[in-house]
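Enquirer: coords below, sequence missing:
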């Protein structure tokens, strides 16, 4: 049986996140970049409301006046972070994800699901700070929830539909609405990652979680296994 090839994830080694890559592409002044990175960590760790400008300045190692010299308000900082997620992180996530998935459709359905689950768990772990802030904001600002839903619909309509249809035609995937299938898969992955996103000090074994989620999804999505 053909097996998928995946990268070994080391949770303790901090990789450069998509947010950090986006900042580099903006060619911002060093102090402005430092303020944004400090804010990202503080907003994720203790919440937007509980974070003060003095804490941001201390974390960024700049004078407090520098915070508001580059950003008029604390909300302005949050808006930059959120826009980087919706305008940079999500589109890039979708593009890379679909490209990788298209190269895996020759796999057995169970191996395909295993690849998909591991890939997305890895992404959520590597970008946990941005994901946490976005989840916090969707709870209080429906605008961001709509952005997320629209992005998911775009991915499904342009690519996921064709991939799932491929497995349906082979009789390996239940003949359900694609959005229904995608929702089940997405929630299974997100629910497994949430404890680590909110409690990053807890151990998180991506390989074990991948195995558990994949087994669960295969039983629910394979015809004749219901």
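Expert: Cool, got the structure. No experiment lies behind these values; they were computed from the predicted model shown.

Enquirer: Please count neighbours and contacts with C-alpha atoms only from this point.
Expert: Noted.

Enquirer: next structured bit after the longest helix along the chain?
Expert: Of all the segments of type helix in the chain, defined by DSSP state H, the longest one is helix 178-198. Once the chain leaves helix 178-198, the next helix or strand it forms, by DSSP states H and E, is helix 206-221.

Enquirer: same for that next one, what does it pack against?
Expert: In terms of contacts (3 or more CA pairs under 8 Å, 6 or more residues apart in numbering; DSSP states H and E), helix 206-221 is packed against helix 109-126, helix 178-198.

Enquirer: Pull out the buried residues from it.
Expert: Neighbour-count burial for helix 206-221 flags 206, 209, 210, 213, 214, 217, 218, 220, 221 (criterion: 16 or more other CA atoms under 10 Å).

Enquirer: got it, and stretch 128-143?
Expert: Of the residues in stretch 128-143, those buried (16+ other CA under 10 Å) are 128, 129, 130, 131, 132, 133, 134, 136, 137.

Enquirer: one step back: tell me the one of the buried residues of helix 206-221 nearest residue 46?
Expert: For the buried residues of helix 206-221, the closest approach to residue 46 (CA to CA) belongs to residue 206, at 25.2 Å.

Enquirer: correct me, but the closest one touches residue 124?
Expert: No: using CA atoms under 8 Å, residue 206 is not in contact with residue 124, being 10.7 Å away.

Enquirer: List the buried residues for the strand or helix carrying residue 84?
Expert: Here residue 84 sits within helix 74-84, counting by DSSP H and E. Of the residues in helix 74-84, those with enough neighbours to count as buried (16+ other CA under 10 Å) are 74, 77, 78, 81, 82, 84.

Enquirer: center of this structure - which residue?
Expert: residue 124 (4.0 Å; CA atoms, centre = their mean).

Enquirer: Next one: that one from residue 110, what distance?
Expert: 21 Å (CA to CA, to the nearest Å).

Enquirer: Likewise for residue 28?
Expert: 44 Å.

Enquirer: who's more crowded, these two?
Expert: More crowded of residue 28 and residue 110, by other CA atoms under 10 Å: residue 110, with 19 against 11.

Enquirer: The more buried one: what's it in contact with?
Expert: 214, 218 (CA atoms under 8 Å, 6 or more residues apart in numbering).

Enquirer: Taking helix 74-84 as reference, get the angle to the helix or strand residue 92 falls within.
Expert: Secondary-structure element containing residue 92, defined by DSSP H and E: helix 90-102. Here helix 90-102 runs at an angle of 20 degrees relative to helix 74-84 (axes from the mean of the first three to the mean of the last three CA atoms, to 10 degrees).

Enquirer: alright, now check it against this:
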């Protein structure tokens, strides 16, 4: 990869993974890699609006003009980071992991639910800075929302609908519109994961109990009427 060497401080797995997917042709210079790392860390900590290219340049150890030789604007820098993350990392990993879930033979819906929660927690932990940027900027960057919808949401939705219909056929989930069941399932899991790792990580979380309560909440909400 054009000679870029990871120092002890730049060996975060998310950075290595991003560069691996982005830099397939080996064209990224050492300075550009440092700019990307500095931008990800700064955007994650302060948000896009609260970050400056001068601050990013200082953290990367380069002149501010070096940033603009690679990226025309700060927004171009943001999109050069987040768009490849969605297309090359987030979308394939989501599809791959949910395919694994589909292929597994779970004893019941609860076992499936616990596996999904554990998988999403691990994914968020492994890609926290990039996911934090994505969550912060989607409300203000419609193009990012469109990319996320096209690359991830449609494919994930089809797989989740298949899973829900499977457990409905087994009588483990109440009969309702599968898309409604998916919405309830996803919103419950994401509300916990996002709050825990992205919105309020400083809160004193009792994680095991929170997971247990989330599982119980989803199961009780989706259980068939004859099991109430």
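Expert: Looks like it arrived, so ask away. On a predicted model such as this, the values are computed, not experimentally measured, just so you know.

Enquirer: Packed most tightly, which of the helices and strands packed on helix 206-221 of structure 1 would that be?
Expert: Comparing those by mean neighbour count (mean count of other CA atoms under 10 Å), helix 109-126 ranks first with a mean of 20.

Enquirer: The helix or strand following that helix against structure 2, how far on average?
Expert: As assigned by DSSP H and E, the chain's next helix or strand after helix 109-126 of structure 1 is helix 128-140. Helix 128-140 of structure 1 differs from its equivalent in structure 2 by a mean of 1.9 Å after superposition (mean CA distance after the TM-score superposition for structure 1).

Enquirer: who does helix 128-140 of structure 1 touch, helix- and strand-wise?
Expert: helix 30-46, helix 74-84, helix 142-155, helix 178-198.

Enquirer: Those helices: which one's closest to residue 165 of structure 1?
Expert: Across those, closest to residue 165 of structure 1 is helix 178-198 (CA to CA), at 8.2 Å.

Enquirer: Run a quick neighbour tally on residue 26 of structure 1.
Expert: So residue 26 of structure 1, with other CA under 10 Å, has 9 neighbours.

Enquirer: so which strand or helix has residue 165 of structure 2?
Expert: Judged by DSSP H and E, residue 165 of structure 2 forms part of helix 154-169.

Enquirer: what's that helix packed up against?
Expert: helix 91-103, helix 178-194.

Enquirer: could those helices be laid out in a markdown table, adding distance to residue 40 of structure 2?
Expert: Shown next, in a markdown table, are these (distance: least, CA to CA, whole Å):
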| stretch | distance to residue 40 of structure 2 |
| --- | --- |
| helix 91-103 | 19 |
| helix 178-194 | 18 |
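
Enquirer: Tell me which residue of structure 1 is furthest from the middle?
Expert: The centre of structure 1 is farthest from one residue, residue 65, which by CA atoms, centre = their mean lies 32.9 Å away.

Enquirer: what residues are up against that residue?
Expert: For residue 65 of structure 1, the contact set (CA under 8 Å, 6+ apart) is empty.

Enquirer: Aligned to it, what sits in structure 2?
Expert: The alignment partner of residue 65 of structure 1 in structure 2, by TM-score structural alignment, is residue 65.

Enquirer: mean shift between the helix or strand where that match lies and structure 1?
Expert: Element membership for residue 65 of structure 2, per DSSP H and E: helix 64-70. Its aligned residues in structure 1 lie a mean 2.2 Å from helix 64-70 of structure 2 after superposition (mean CA distance after the TM-score superposition for structure 1).

Enquirer: List the contacts of residue 173 of structure 2.
Expert: Counting by CA under 8 Å, 6+ apart, residue 173 of structure 2 has contacts 109, 164, 167, 222, 223, 224.

Enquirer: can you rerun that using 10 Å?
Expert: 109, 164-167, 181, 219-225, 227 (CA atoms under 10 Å, 6 or more residues apart in numbering).

Enquirer: for residue 70 of structure 1, same thing?
Expert: 29, 31, 32, 33, 35, 36, 76, 77.

Enquirer: same thing but 6 Å
Expert: By CA atoms under 6 Å, 6 or more residues apart in numbering, the contact set of residue 70 of structure 1 is empty.

Enquirer: Tell me how far it lies from residue 150 of structure 1.
Expert: Taking CA to CA, one finds residue 70 of structure 1 at 31 Å from residue 150 of structure 1.

Enquirer: Quick one: residues contacting residue 64 of structure 2.
Expert: 54, 57.

Enquirer: 7 Å instead, please
Expert: Applying CA atoms under 7 Å, 6 or more residues apart in numbering, we find residue 64 of structure 2 in contact with 53, 54, 57.

Enquirer: between those, which is closest to residue 186 of structure 2?
Expert: residue 53 (36.1 Å).

Enquirer: which residues touch residue 112 of structure 2?
Expert: residue 106.

Enquirer: Distance-wise, check it relative to residue 32 of structure 2.
Expert: Following CA to CA, the distance that separates residue 112 of structure 2 from residue 32 of structure 2 is 42 Å.

Enquirer: could the helices and strands packed on helix 128-140 of structure 1 go into JSON lines alongside distance to residue 120 of structure 1?
Expert: Formatted as JSON lines, those follow (distance: least, CA to CA, whole Å):
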{"stretch": "helix 30-46", "distance to residue 120 of structure 1": "20"}
{"stretch": "helix 74-84", "distance to residue 120 of structure 1": "19"}
{"stretch": "helix 142-155", "distance to residue 120 of structure 1": "14"}
{"stretch": "helix 178-198", "distance to residue 120 of structure 1": "7"}
